[in-house]
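Participant: Sequence plus predicted model, see below.
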Amino acid sequence: MAAPQVKSSSELTMAVLGCGTMGIAILSGILSSLTSLASSPSDPPTSPPALPRHFIATVRSSSSITKVESALSGLVKPNVSTLRVLQSTSNVSAVAEADIILLGCKPYMVSGLLSASGMKDALTVNHKEGHARSQKIIISICAGVTVPQLEQILREDVGVSADDLPIVVRAMPNTASKIRESMTVINTVEPPLPDSVTELLTWIFEQIGEVAFLPPSLMDACTSLCASGTAFFALMMEAAADGGVAMGIPRAEATKMAAQTMRGAAGLVLDGEHPAILREKVSTPGGCTIGGLLVLEDEGVRGAVAKAVREATVVASLLGSGQKNVNGTRH
C-alpha cells in the first residue's frame, strides 16, 4: 500500500462530527489563525502548504446549530474560510466531502456514527471535483477510544478494507482549549505518520495551545495529567484561596491572587525554570515560604498529588477497557 499523503491542494475540508464545546474551541482557533495568515501574506510561511479552509460541523439538534453558528460565524471571513453547520443526519455527506474528519461525539456513539449507511463509500472516496482519490484523516478526541478500537470498527463494522483504511489518529486536548491554552497529546502510531500529516496535525492543535506526540502506552497517564490535572490544579488553587480568605483577604481577590500566582509559576516553568529551582529561589532562609513548604511536606501534599495522578491513570485505563463503576470498587 502506498504511503498515505495529505492532498497537495492548499484548501482542505474539515468535518467536525459532534461539534460540542471542544469542537467549537478547535474551530475557533483554526478560523482565527486563518484570518491572521490572510492578513499577513508577506510574512514567511510557518504553516503547512495544505490547510483546512472549508469546515462542516454536524450537531444533533437545531438549537445546537444556532449555538455553533453564534460562536463561529463571526470568525468566518470571505475568501479565507467557509463554514456550514448541519444536523447529524448529514454526517455521511460531510465525511464524503471532507479530507479531515474530527470525531467529537460521545465515546459510546462512535461505532454507530461510523457504521451509518453509506459511510464506507464516504470514507474511502474523495468526491470533490478536481481532486484525486486520497486517504482521509480521522482524528478522534473521544475519551478512552484507542486507535486499534477505531480501526477495528472501520474494518469489521464499516467494512473498510486494509488498503482503503483512513489514517486514524487519537488526540487528547483539554478544557483550556476554550482559551487556547490546551495541552494536547497526540497518539503516535506504527508505522509513523508521514511528515506532511504530522505537520498538519501539529498545526491544527497548536491553534488551541501546545502539542506533544507520545506513544499509546502513555495516553492514560496523559489523560490523568493533562485532562484530570485541570481539576487537580483547580483544587490546589481553591485551597490556596481558602487560606487567604481565612486570613482576611476577600474571596474574589483571594481567588484572583491564587490563579495569577499559579499562572505566573507555570509561565516561569514553561520559560525554562525547573520547578525545584523556582521553589528554592523563593525559599529564603528563615522565611515564611520555607515555613509553609514544610507544612505541605509534613501533610504529604507532594505524595498525595502524585498518587492522584497515578490513581486517575489506572481509572482511565479501566474505563477505557469497558469497566464501569471503577471508582466505587477500587478501595
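Facilitator: Sure, I can see it. Residues are numbered from 1 along each chain as shown.
Participant: Going by C-alpha atoms from here, please, whenever you check contacts or count neighbours.
Facilitator: Noted.
Participant: Okay, strands next: where are they in the stretch 51-200 of the chain?
Facilitator: In chain order, the stretch 51-200 of the chain shows strands spanning 51-59, 82-87, 100-103, 137-140, 167-172, 182-187, with DSSP state E, counting those that start in this stretch as the criterion.
Participant: Mean neighbour count added to these, as CSV?
Facilitator: Formatted as CSV, the entries for these read as follows, by neighbours: other CA atoms under 10 Å:
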stretch, mean neighbour count
strand 51-59, 23
strand 82-87, 19
strand 100-103, 24
strand 137-140, 24
strand 167-172, 22
strand 182-187, 23
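Participant: would you list these in JSON lines and tack on distance to residue 212?
Facilitator: Shown next, in JSON lines, are the strands of the stretch 51-200 of the chain (distance: least, CA to CA, whole Å):
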{"stretch": "strand 51-59", "distance to residue 212": "20"}
{"stretch": "strand 82-87", "distance to residue 212": "28"}
{"stretch": "strand 100-103", "distance to residue 212": "18"}
{"stretch": "strand 137-140", "distance to residue 212": "15"}
{"stretch": "strand 167-172", "distance to residue 212": "10"}
{"stretch": "strand 182-187", "distance to residue 212": "5"}
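Participant: try this one side by side with the last:
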Amino acid sequence: MAAPPAAGALPASLTLVGAGKMGGAMLEGWLAAGLDPKRTTIVEADPSDALRALCTARGLALNPATVAPAAVLVLAIKPQGFADAAPGLDRMIGPGTVVMSILAGKTVADIEGRLPSARAIVRAMPNLPASIGRGATGAVANAAVTAGQRAAVAALLGANGLVEWVGSEAEIDAVTALSGSGPAYVFLMVEAMTEAGIAAGLDPQVAARLARATISGAGALLDASDLPASELRRNVTSPGGTTAAALDVLMRDDALGPLMREAVAAAKRRAGELAG
C-alpha cells in the first residue's frame, strides 16, 4: 500500500505543461494533497472547459504570457509535440528547477538534448489508475537531482498512488511493460471472465457485472491485506473444490506464468523501440 507524501515535501512552486487526461488527473491529486494553487501555473494549448473552471475556482494561472521558473516543471504533453515545444519550455527552467517528465519514450538524454537549461531530471511512468489516486508509478532520477528535489517529486507522484524508484533508466521500459500497460491486462481478464460466464449460461449483463465486481473486489482485498498474492490465492482455494478445479486449468503446465512473461517482455521490447 502506498504511503502518503511526507508533510511539507510538496514543491513550493510548480509549472505543469500539458493538462490533458493524465496531466489533469495528476493535478487534481496534487491540489488535494496541498499544492499551493497560487504558485501553480498551467500551460495547455487546448484547455478544456473543466480545466478553465478549475483554474478560475482555485486561482491557478492558465497560459500566462510569461512563465517564471518554478521549483518543478512537469512535462505531460504528447511526446510527439516535445520537439516543437522545447524552445519555449527551456525558458521555463531555472538553476533550481527539477524537470519531471512523464513523456512516454523520451529518455533523459532526449530531454537533456532538447532542453539545454535542464540539469536535474526525473523520468516517471505513471499508469491510468493515477486518475483516481490509485496509480503505480516507476521513477528514475539523474545524478543532478538533489535530495530535496527528489522528495518534492516523490510527494507529487505519491499524491496519485504508489511510487517505486528504480536504479537505472533501463528499468523504465520494464515499468512501462508491467504497471504502465498493466491495467489493460486486468481489463482483458474482466472481458475473458465475462465471456466465460456467458458461455456457462449467465445473462451477458449479469456476467459482466459479476466479473467487474470480482476483479475490483479482489484488488481492494489485495490492497487491504499484507499477505502476498500467492497466500491470498491459497486462502480462497479449498482442496478439491471449485476454485481448485479452475486453477488446475489456469496453472496447467504453468501456462499462465509463461504467457504473462511473454506479454510483459513484448511490451518492454516495444517500449525500447519507441524510445529509439
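Facilitator: All right, it came through fine. Fair warning: this is a prediction, and the values are worked out from it, not measured in the lab.
Participant: Out of the strands of the stretch 51-200 of structure 1, which is closest to residue 152 of structure 1?
Facilitator: With respect to residue 152 of structure 1, and counting by CA to CA, the nearest of the strands of the stretch 51-200 of structure 1 is strand 167-172 at 11.0 Å.
Participant: At the geometric centre of structure 1, which residue sits there?
Facilitator: Nearest to the mean C-alpha position of structure 1, counting by CA atoms, centre = their mean, stands residue 173 at 2.0 Å.
Participant: Trace it over to structure 2, please.
Facilitator: Applying TM-score structural alignment, one finds that residue 173 of structure 1 aligns to residue 126 in structure 2.
Participant: Then residue 30 of structure 1?
Facilitator: Aligned against structure 2 - with TM-score structural alignment as the criterion - residue 30 of structure 1 pairs with residue 30.
Participant: Distance from the chain centre to stretch 190-207 of structure 2, please.
Facilitator: Here stretch 190-207 of structure 2 shows a centroid-to-chain-centroid distance of 30 Å under the convention CA atoms, centre = their mean, to the nearest Å.
Participant: Buried residues, whichever strand or helix holds residue 243 of structure 2. List them.
Facilitator: Counting by DSSP states H and E, the secondary-structure element that holds residue 243 of structure 2 is helix 242-250. Within helix 242-250 of structure 2, the residues that qualify as buried are residue 244, counting by 16 or more other CA atoms under 10 Å.
Participant: which residues of structure 1 does the next helix or strand after it align to?
Facilitator: Past helix 242-250 of structure 2, further along toward the C-terminus, the next helix or strand under DSSP H and E is helix 256-275. Mapping helix 256-275 of structure 2 onto structure 1 (TM-score structural alignment) gives residues 301-320.
Participant: just to revisit the earlier point, out of the strands of the stretch 51-200 of structure 1, flag the one nearest residue 66 of structure 1.
Facilitator: Sorting the strands of the stretch 51-200 of structure 1 by CA to CA, the top spot, which is the nearest, belongs to strand 82-87 at 8.6 Å.
Participant: for that closest one, packing partners?
Facilitator: Contacts defined by 3 or more CA pairs under 8 Å, 6 or more residues apart in numbering; DSSP states H and E place strand 82-87 of structure 1 against strand 51-59, helix 62-72.
Participant: can you list the ones you listed in CSV and add distance to residue 275 of structure 1?
Facilitator: Written out in CSV, the entries for those read as follows (distance: least, CA to CA, whole Å):
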stretch, distance to residue 275 of structure 1
strand 51-59, 37
helix 62-72, 38
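Participant: which one of those lies closest to residue 104 of structure 1?
Facilitator: Closest approach to residue 104 of structure 1 among those is made by strand 51-59 (9.6 Å; CA to CA).
Participant: what inclination does that closest one have with respect to strand 82-87?
Facilitator: Direction vectors for strand 51-59 of structure 1 and strand 82-87, defined by axes from the mean of the first three to the mean of the last three CA atoms, to 10 degrees, enclose an angle of 20 degrees.
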